[in-house]
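**Student:** got a sequence here, can you build the structure:
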Amino acid sequence: MNSKNGLKLTVIGGGSSYTPEIIEGLIKRYDEFPVKDLYLVDIKQGQWKLEIVGGLAKRIVQEAGVDIRVHLTLNRKEAIKDADFIITQFRVGQLDARIRDEKIPLKYNCLGQETTGAGGMAKALRTIPVILDICKDIEELASNAWLINFTNPSGIITETVKKYTEIKCIGLCNVPVVMHNVSADILGLSRDDIYLDIVGLNHLVWGRDVIYQGESKIDDIIEGLISERKITVKNISDFPWEKDLIQSLKMLPCPYHKYYYNTAKILEAELIASKNEGTRGEVVKELEDFLFELYQNPSLREKPQELNERGGHYYSDAACELMSAIYNDKGDIHYLNVPNQETIASLPNDSVIERTCYVDSKGAHPLDCKELSPKIRGLIQVINDYEILAIEAGVHGDYDAAYQALLLHPLVESSVVKPLLDDIIRENIDYLPQFSLNS
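**Tutor:** Alright, predicted model coming up:
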C-alpha cells in the first residue's frame, strides 16, 4: 500500500443511498486516510442511481475542498484494478427482492426478515454467486486489496469469502456500533471512553461487558435498559425490553434478539404492518425514492440528515474508520466479523464470528474470549450451523443443505420448510444460477 500518489478506494454498489455517508467519512479522515481516487461502480440496472449519487458525491467533495477524484463506472474490472481498499454494499435483485424475502415467509406464518431466517437465507443464496464472482476479479486485479464487506447477511457473506477465496476480507455491521453508542449514552460518557466486550455472530451478538477506565459498567447498563432506555435500529419494531429478560440475561442484547426473544410479538407486528403500511422493504423503497429525489437537488452539497432514517446509519462511517485503522496501523478497537480461529471454543475455527477486535496494519485480531455462557451458547451454535449449511447451499446449489438450514433455524416453522424453500427458489430463480444448473 503506497500513499505517495494517494489511495484508490472502490465501492461496489456505489449507487447505494448509503454512499453519501462514505463520502462524509472520507472527508472527515482525509488527512490520515488520503483517498485520491474513489471509484463508484454499479450494474446497468442501477446506473440511474449511480449517476444521481455520483453527482451528489462530487458536489460534497467539491464543497469540502479535498482532492478526491470521483469516478463513476459500470466497468467492475476497471474499478477494482489496483485498488487498495474495496467496499461491498450491493443488493442482488434490489429492493424488490428484499420485499419478496419479507413477504414469502409471512405466507407461511414465519418471520420475514432480510438478514436472518428464511428471508435472510434467500438473500444469501442470491448474493453468494455474485460475491464469489467479484472475488475472482479481486484475486486477478487487486490481490493485495482489503475487502470490507457490509453486504448482508454480512457474517454469511464474509465467511463465504474467507472459506472460498484467498482475499483479505473483514465484515462489518452497524449493530455493535449502535450498542456502543447506546451504552455511552446510558453512562453519560463520551463514546471514545468505553469499549464493549461483544461476542456472537452477525445480528446475534451480545455485549457481555462495557468497560470504562478498566472497570466493568455492565450493571449500570442493565439498570439503564430496565429503565426503558431503548436499543434498537430502524428496521426492527421499537418496544422496550422485558425487565425479567434483561435481569436474567445480565448482558447487553442487540436489537435483532427481539426476533428470538419476542418472536410471536414481532411476527404479529410484521403481519399487521404488511397489511397496512407495508413490509420494511416497502417502507424503505418509498424512503429511497424520497432520498434519490433529494439527492438530485443541485444545491445539495452535504449528506442529508434524512439518510439517518434509512436503517444502516453508522455502517459507512465505521467502514472508513476501519480502513484508516489498517492503513495507519492504529492498533485500536473495532467490532468486526472475522474467522473464529479458536476464539470461541464451541465453534469451528473457520466460522466467522462477530467479536471485539484489535486492528492494525495486518488486519483484525479478535480478542481472547472466555467460554460462552449457557444462556447464549446453544443459540449461537444453532445459528452457526444454519449459516454453514446456508453457505454450502449458496456455493453449490445444494437443495438438501438449504432444506436442512431452514429446518435448523428457530425462526422457521419445521412443517413448512419444503413449500417455503420451493417458493424461495422459484421466486428467485433468475438470481440462482447454482440451482438452475442443478435443477
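
**Student:** from here on, just use CA atoms for contacts and neighbour counts.
**Tutor:** Noted.

**Student:** so what's the nearest residue to residue 356 once chain neighbours are set aside up against?
**Tutor:** Sequence neighbours aside, residue 335 is the residue nearest to residue 356 in space, at 4.6 Å (criterion: CA to CA, 6 or more residues apart in numbering). Residues near residue 335 by CA atoms under 8 Å, 6 or more residues apart in numbering: 172, 176, 177, 198, 354, 355, 356, 357.

**Student:** can you give me the strands in the protein?
**Tutor:** Ranges of strands in the chain, per DSSP state E, are 7-12, 35-41, 69-73, 85-88, 146-149, 168-171, 194-201, 204-212, 215-216, 332-339, 352-360, 363-366.

**Student:** quick check: buried residues in the third one?
**Tutor:** Neighbour-count burial for strand 69-73, counted by 16 or more other CA atoms under 10 Å, picks out 69, 70, 72, 73.

**Student:** so how far is that strand from its chain's centroid?
**Tutor:** Strand 69-73 sits 24 Å away from the centroid of its parent chain (CA atoms, centre = their mean, to the nearest Å).

**Student:** that strand versus strand 35-41: what angle between them?
**Tutor:** Here strand 69-73 points in a direction 20 degrees away from that of strand 35-41 (axes from the mean of the first three to the mean of the last three CA atoms, to 10 degrees).

**Student:** which elements pack onto the longest helix seen in the chain?
**Tutor:** Determined from DSSP state H, the single longest helix within the chain is helix 117-141. Secondary-structure packing of helix 117-141 (3 or more CA pairs under 8 Å, 6 or more residues apart in numbering; DSSP states H and E): helix 76-80, helix 94-107, helix 154-164, helix 374-396, helix 417-428.

**Student:** out of those helices, nearest to residue 61?
**Tutor:** helix 76-80 (19.0 Å; CA to CA).

**Student:** and that closest one, how far out from the chain middle?
**Tutor:** That offset, for helix 76-80, works out to 23 Å (CA atoms, centre = their mean).

**Student:** packing partners of that helix?
**Tutor:** strand 7-12, strand 35-41, helix 117-141.

**Student:** report the contact partners of residue 143.
**Tutor:** Here residue 143 is in contact with residue 167 (CA under 8 Å, 6+ apart).

**Student:** that older thread, which one of the contacts of residue 335 is nearest to residue 323?
**Tutor:** Closest approach between those and residue 323, by CA to CA: residue 172, at 11.2 Å.

**Student:** to compare against the first, here's another:
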Amino acid sequence: MKLCILGGGGFRTPYVYQALLRDHGSPRIDEVALYDVDESRLHTMTAILTELATGFEDAPALAPTTDLHRAVEGSDFVFAALRVGGLEGRRCDEHVALDLGVLGQETTGPGGLAYAIRTVPVMVEAARVIRDLAPNAYVMNFTNPAGIITEAMQSVLGDRVLGICDTPSGLGRRVAGTLGLDHTRVQMDYVGLNHLGWMRRLLYDGRDVLPELLADDGKLAAMEEGHVFGVDWIRTLGVIPNEYLFYYYNNRDAVRTIVDSGKTRGDFLAESQASFYERAAQAGDSAADLWRTTVARRSASYMAEAKGGTQDAPAEVRERETDPAHQGYAGVALGVMAAISRNERQTMILNVRNSGTIAGLPADAVVEVPTMVDANGVHPLTTDQPDLHQIGLMAQVKAVERHTIAAALTGSKDEALKAFALHPLVDSVAVARDLVRGYVDRIPEVAAVLTR
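**Tutor:** Predicted coordinates for the structure are as follows:
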C-alpha cells in the first residue's frame, strides 16, 4: 500500500515513519511518498528516515518529490501535515495577537484563525487533487487547526477525511497509568471539538474509574492536568478537561505568562528548527541522533506557559513524543490505517463529521468524539449529550470556525471580522478589526486570501 505524506520534509515526519517500521501486519504500507515544497528539507528528512530504517527488514520505500500530483497519485492513505507560511507565519500568528493583549497560540484563539485562513485554500486544493488522483484514499489530517482544516477538506472528500490528534488518547493513557490500569483496556467517554473537549468517564472493564481519580488528592495532583488546572477546579467541573482548555479557563494568566516570558513557542521553534535543519544537512550518519536530541528539547517545552516552565527552561519531558512505543499521533494514524485496510476494528477519539452525534451542532460539523473505525470507514459513536457549559462553548467556537472557513474560501474580510470578533478569547469588535488588519499587514499568505 502507498502512503503519501503532505509536508514530508517537516520535523514530525519521523514519528510516522517509525510507526510504520514497527508495523508487522498485512497488508502494510510499503511505499511512502514524501511531498514538500522545500527541496532542501525534503533531502534532509529523507536521509534521516533512511538512517532510522537501518536494521529493519522490508522498510517502506521512500519516494521524495516536490510534485504534488506525483506524490498523491495512487495513494491508499494520505497523511496531511502542512505548515502554510512556515514558522515565520506562526511567529506572526502569535505576536500580532499578543501585541493587542489577546492570546497568541497557533490553534486556539486568533492565532489559530489566521493560520486557518491561509491554510484552508491550500488544503482544499490538495483535497481536489486527492479526489482526482486517489479517489479511494482516506485522508488523516494533522494540519492545524485540525478541526477547521478537516471540515474544509470534507467539503470535497466527505467522510474520507478525518482529523487526528494525540491529546485525547494521551489523556486516557495518563489517567489509566495514574490508576495503575492497562491503558489498552480502557474506553473514554469524551466529547468536544479539537483542542476543546472533556473526558467525562473512563471505563475499565465496564466500570467508570474516573470518580476514583477525582477523589484521590495525590493521584489527581500528580497528573499533568492536575498541575495545569488545579485539583479544585477539576473537581468543580467533575470532568478532566483537554489541556488546551487552559487557554479558556485561565486566559488572562496565559497571555500574561507568554508576554512576560519574552519568547513565544513560535520564536523557540523557529530558532531551534532552523538550527536543526542547518546542522542536519551536514551531520551525515548522525542526523537521526540530532533529530532525537532536538525532539527531547522541543517536547520538554510543550505548553510551558501552562506548566510553570519557559521555552528555554522547560517544565517537563513529554513521553508521547520521546518514547517510540507510545507513537503519539503517529500511533493514532497507524491504528486508523490498520482498522481500514485489515478490518482491525478499533475505537479512537477522532475528528469526524457529527452526523447527529451531538444534537446541538450541525450534522456536517466536525467534532472530536469516540469513533469506531473498520473496513467500512469511520462511525462516530452515540454519546451522552454535553452539558450547557460544554455545548455553549462548542457552539460558539464552531460558529467561529465556520466563519473562518467562509473567509478563507471567499476572501471576505467581513467573514474574517465575524470570526475574530465572535471568538470568546477576543470578545471585542474593535480588537477584531485590528487583528484582521494586523494579520493582513504581517503575513503575506493571509493578505493573498483576504485581498484577492
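
**Student:** quantify their similarity with the TM-score.
**Tutor:** With the length set by TM-score structural alignment, normalised by the length of the first structure, the two chains reach a TM-score of 0.91; 421 aligned residues with a CA RMSD of 2.0 Å.

**Student:** the alignment partner in the first structure of residue 395 of the second structure and residue 375 of the first structure: what is the separation?
**Tutor:** Matched by TM-score structural alignment, residue 395 of the second structure corresponds to residue 381 in the first structure. Going from residue 381 of the first structure to residue 375 of the first structure by CA to CA, to the nearest Å gives 12 Å.

**Student:** higher neighbour count, the two?
**Tutor:** The residue with more neighbours, out of residue 381 of the first structure and residue 375, is residue 381; 16 against 12, by other CA atoms under 10 Å.

**Student:** sorry, back to before: quick one: closest of the strands of the first structure to residue 395 of the first structure.
**Tutor:** Taking CA to CA, strand 352-360 is the member of the strands of the first structure nearest to residue 395 of the first structure, at 16.2 Å.

**Student:** which residues of the second structure does that closest one align to?
**Tutor:** Aligned by TM-score structural alignment, strand 352-360 of the first structure corresponds to residues 366-374 of the second structure.

**Student:** contacts for the matching stretch next, please.
**Tutor:** The contact list for stretch 366-374 of the second structure (CA under 8 Å, 6+ apart) reads 147-148, 150-151, 188-194, 197, 336, 339-340, 343-354, 378-381.

**Student:** give me the mean deviation of that stretch from the first structure.
**Tutor:** Its aligned residues in the first structure lie a mean 0.4 Å from stretch 366-374 of the second structure after superposition (mean CA distance after the TM-score superposition for the first structure).

**Student:** need the strands of the first structure in JSON lines (columns: distance to residue 271 of the first structure).
**Tutor:** JSON lines is the format used below for the strands of the first structure (distance: least, CA to CA, whole Å):
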{"stretch": "strand 7-12", "distance to residue 271 of the first structure": "34"}
{"stretch": "strand 35-41", "distance to residue 271 of the first structure": "36"}
{"stretch": "strand 69-73", "distance to residue 271 of the first structure": "40"}
{"stretch": "strand 85-88", "distance to residue 271 of the first structure": "32"}
{"stretch": "strand 146-149", "distance to residue 271 of the first structure": "31"}
{"stretch": "strand 168-171", "distance to residue 271 of the first structure": "31"}
{"stretch": "strand 194-201", "distance to residue 271 of the first structure": "27"}
{"stretch": "strand 204-212", "distance to residue 271 of the first structure": "23"}
{"stretch": "strand 215-216", "distance to residue 271 of the first structure": "40"}
{"stretch": "strand 332-339", "distance to residue 271 of the first structure": "31"}
{"stretch": "strand 352-360", "distance to residue 271 of the first structure": "30"}
{"stretch": "strand 363-366", "distance to residue 271 of the first structure": "39"}
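
**Student:** what count of nearby residues applies to the corresponding residue of the first structure for residue 265 of the second structure?
**Tutor:** Superposed on the first structure with TM-score structural alignment, residue 265 of the second structure falls opposite residue 280. Residue crowding around residue 280 of the first structure was assessed by other CA under 10 Å; the count is 22.

**Student:** next: the one 4 residues further on.
**Tutor:** By the measure other CA under 10 Å, the count of residues near residue 284 of the first structure is 19.

**Student:** isn't it up against residue 308?
**Tutor:** No - using CA atoms under 8 Å, residue 284 of the first structure makes no contact with residue 308, being 12.0 Å away.

**Student:** what sits against residue 427 of the second structure?
**Tutor:** Residue 427 of the second structure makes contact with residue 421, according to CA under 8 Å, 6+ apart.

**Student:** include distance to residue 272 of the first structure when you put the helices and strands packed on helix 76-80 of the first structure into a markdown table, please.
**Tutor:** Converted to a markdown table, those look like this (distance: least, CA to CA, whole Å):
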| stretch | distance to residue 272 of the first structure |
| --- | --- |
| strand 7-12 | 35 |
| strand 35-41 | 38 |
| helix 117-141 | 18 |
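
**Student:** indicate which one of these is closest to residue 230 of the first structure.
**Tutor:** Closest approach to residue 230 of the first structure among those is made by helix 117-141 (23.9 Å; CA to CA).

**Student:** before we move on, back to that, top of the contacts of residue 335 of the first structure by neighbour count?
**Tutor:** residue 355 (32 neighbours).

**Student:** quick one, what contacts the residue nearest to it when sequence neighbours are not counted?
**Tutor:** In space, residue 355 of the first structure comes closest to residue 199 once its chain neighbours are excluded; the distance is 4.8 Å by CA to CA, 6+ apart. When contacts are counted by CA under 8 Å, 6+ apart, residue 199 of the first structure touches 205, 206, 207, 208, 353, 354, 355, 356.

**Student:** now for those, which pair is the farthest apart?
**Tutor:** The widest separation within the contacts of residue 199 of the first structure (CA to CA) is 14.9 Å, between 208 and 353.

**Student:** which of the contacts of residue 335 of the first structure sits closest to residue 399 of the first structure?
**Tutor:** Nearest to residue 399 of the first structure among those: residue 354, at 27.6 Å, using CA to CA.

**Student:** any idea how far stretch 58-76 of the first structure is from the middle of the chain?
**Tutor:** On the basis of CA atoms, centre = their mean, stretch 58-76 of the first structure is displaced by 24 Å from the centre of the chain it belongs to.

**Student:** buried residues in that stretch?
**Tutor:** Quick answer for stretch 58-76 of the first structure (16+ other CA under 10 Å): 58, 59, 60, 61, 66, 68, 69, 70, 72, 73, 74, 76.

**Student:** redo those residues as a markdown table? Include distance to residue 218 of the first structure.
**Tutor:** A markdown table is the format used below for those (distance: CA to CA, whole Å):
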| residue | distance to residue 218 of the first structure |
| --- | --- |
| 58 | 44 |
| 59 | 44 |
| 60 | 40 |
| 61 | 41 |
| 66 | 42 |
| 68 | 42 |
| 69 | 45 |
| 70 | 44 |
| 72 | 46 |
| 73 | 47 |
| 74 | 48 |
| 76 | 46 |
